[in-house]
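Trainee: Task: produce atomic coordinates for the following.
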Amino acid sequence: MNDTIVAGILGLLEGLTEFLPVSSTGHILLAGHFLGFHSTGKAFEVVIQLGAILAILWVYGARLIHVFASAPQDPAARRFITAVLVAFLPAVVIGVLAHDFIKTVLFETPKLIAIMLIVGGVILLFVDHMKLKVKYDDAMGLPVATALKIGFIQCLAMIPGVSRSGSTIVGAMLLGVSKRAAAEFSFFLSIPTMTGAFAYDLYKNRDALSSDDLGLIVVGFIAAFIAAVAVVHWLLGYVSRHGYALFGWWRIIVGTVALIALMLGH
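Mentor: Next up, the predicted model:
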């Protein structure tokens, strides 16, 4: 299959899955493996996440501008900004220290990705059915200490197949955040986290990327942006009504099918 078409398919897959607790990285790495797609330094899989970041800014732009504009006078706005930045810090430290291991070992292990999809699906189903006491129903009102704990839990997603949104959502729910607010805080935390991953990965691969790589990244980026805007609009309403069970079962099915295919030598 033509690499440009594959890049578009992977971009759509990235946008559709980035904010769902199903592991977008796991999905596109497995899809790339079975489609025979190989990117320079696995940069494509990280850099196209910028399309998903811009989708969040597109949907929440006015709200975020208001928060930053009111921050000098509003303690609640300052607390929200601080909470997101503090939650982001663990990913900065661990991501920089473990970057090469993540990209050269974990990203190159399809069987691990499939197993983590299944394990994460089981955990998501279990937590979704727990009767958890809700202490926080506003994503912009989380205590800084709670946000920091969510930030540490987010670092589990450096193992492909775990899911950044999945780990933050499950962690937030276990800490007393409502299902809707957990998803929304995951959206906000994705902005610095994914921007940092994008910038650092682009820097690390700056000498290896060619014009062909950049062309594929642009295709994937556009596809990811379009798909992610649709998902962000839909997700909050869905999880408020139905929870996360659908995504748990999806993870288990995809992981099982991928694991069987890998065991059969594909």
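Trainee: CA atoms for contacts and neighbours, from now on please.
Mentor: Will do.
Trainee: show me where the protein has helices.
Mentor: 3-17, 24-35, 43-47, 49-70, 75-104, 110-129, 144-154, 164-174, 179-204, 211-242, 245-263 (DSSP state H).
Trainee: Which residue, neighbours along the chain excluded, lies closest to residue 149?
Mentor: Leaving out its chain neighbours, the residue that sits closest to residue 149 by Cα to Cα, 6 or more residues apart in numbering is residue 87, at 7.2 Å.
Trainee: before we go on, could you also do this sequence so I can check it against the first one:
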Amino acid sequence: MELFELLKALILGFVEGMTEFAPVSSTGHMIIVDDLWLQTKEFLGDGSANTFKIVIQLGSILAVVVVMWKRILSIIGLYKIEGQTTTKFNLGHVLVGIIPAGVFGVLFEDYIDENLFTMKTVVIGLIIGAVLMIVADKFGPKKPAITSLDEISYGKALKIGFIQCLSLWPGFSRSGATISGGVLLGLDHKTAADFTFIMAVPIMAGASGISLLKNWDRINMDHLSFYAVGFISAFIFALFSIKFFLKLIARVKLTPFAVYRLVLAAILIVILIN
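Mentor: Sure thing, here's the model as predicted:
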């Protein structure tokens, strides 16, 4: 594989890692960058290119595991967080939170892959997702009742899980949907982001695994280096973006990200019209 093609994988990994946990839609950004500039479909093929965009998210998931390993191990009972007498947030909360998106994702995966990985659908997702984020900041409680993961009930975890289903539409943003939903349900922004990141591990790992298995016959073994570069790039850049975003979201909330999404959508509309 030529060096320039590997550079494309590096760029897409950068885009994935830097945007996966910000409420701006990493999949949407990868589609935009790829369709407007990189054109990986020309040598990967449509099916393989879409699979690549999903599979390299595993790099970002690995970054979550590295950054939040203590909390993840505590959820499954393999680690006790220092100074914490009880851990009410457990594996049950995560399972309840991922079931809705997991079910809808399996049911509509083929339709999404074949019809929604386009610039037009991304623009729609960017705009509607931005509106939801502004609504969350404006109408969410001024003094959130839930300020830690251990205060999240199973009922709220399930409701956030249903809201997460919106993110199956490329451009909507998984973190944007779930953080907004969490805020509207009484979580503060930091806790909503923590819950979002933890739910992302099984959801994205499952989605990536299923997509990889279903499209394995479309993947040329000569392209494995392309996948590897994208994966490693996404992992490295996600390590930086996770810690930065968790600090940023507590300070600036969601609205600045919503404004960015609306500006980006406006630019894309101009490009599509022309």
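Trainee: thinking again about what came up before, mind checking how far the equivalent of the residue nearest to residue 149 of structure 1 over in structure 2 is from residue 28 of structure 2?
Mentor: Per TM-score structural alignment, the equivalent position to residue 87 of structure 1 in structure 2 is residue 97. Between residue 97 of structure 2 and residue 28 of structure 2 the computed distance is 23 Å (Cα to Cα, to the nearest Å).
Trainee: now residue 76 of structure 2
Mentor: Counting by Cα to Cα, the gap from residue 76 of structure 2 to residue 28 of structure 2 is 32 Å.
Trainee: For the two, indicate the residue with more neighbours.
Mentor: With neighbours defined as other Cα atoms under 10 Å, residue 76 of structure 2 and residue 28 compare such that residue 28 has more, 28 against 12.
Trainee: what does that one align to in structure 1?
Mentor: Per TM-score structural alignment, residue 28 of structure 2 is aligned with residue 26.
Trainee: Does its match touch residue 112 like I think?
Mentor: No. Assessed by Cα atoms under 8 Å, residue 26 of structure 1 is found out of contact with residue 112, at 9.5 Å.
Trainee: so how far does stretch 179-186 of structure 1 sit from its counterpart in structure 2?
Mentor: Once fitted to structure 2, stretch 179-186 of structure 1 is off its aligned match by 0.6 Å on average (mean Cα distance after the TM-score superposition for structure 1).
Trainee: Residue in structure 2 paired with residue 164 of structure 1?
Mentor: Residue 164 of structure 1 maps onto residue 174 in structure 2, by TM-score structural alignment.
Trainee: tell me, how many neighbours does its match end up with?
Mentor: If we define neighbours as other Cα under 10 Å, then residue 174 of structure 2 has 29 of them.
Trainee: give the contact list for residue 26 of structure 1.
Mentor: 113, 114, 117, 160, 161, 162, 163 (Cα atoms under 8 Å, 6 or more residues apart in numbering).
Trainee: Which residue of structure 2 is paired with the first one in the alignment?
Mentor: Okay, so that is residue 113 of structure 1. Match for residue 113 of structure 1 (TM-score structural alignment): residue 122.
Trainee: Make sure its match is actually in contact with residue 170.
Mentor: Yes. Counting by Cα under 8 Å, residue 170 is a contact partner of residue 122 of structure 2 at 5.5 Å.
Trainee: List the contacts of the aligned partner of residue 2 of structure 1 in structure 2.
Mentor: Using TM-score structural alignment, the partner of residue 2 of structure 1 in structure 2 is residue 4. By Cα under 8 Å, 6+ apart, the contact set of residue 4 of structure 2 is empty.
Trainee: Ok, residue 231 of structure 2 next?
Mentor: 13, 55, 56, 57, 58, 59, 60.
Trainee: number of nearby residues for the fourth one?
Mentor: It refers to residue 57 of structure 2. Around residue 57 of structure 2 there are 28 residues (other Cα under 10 Å).
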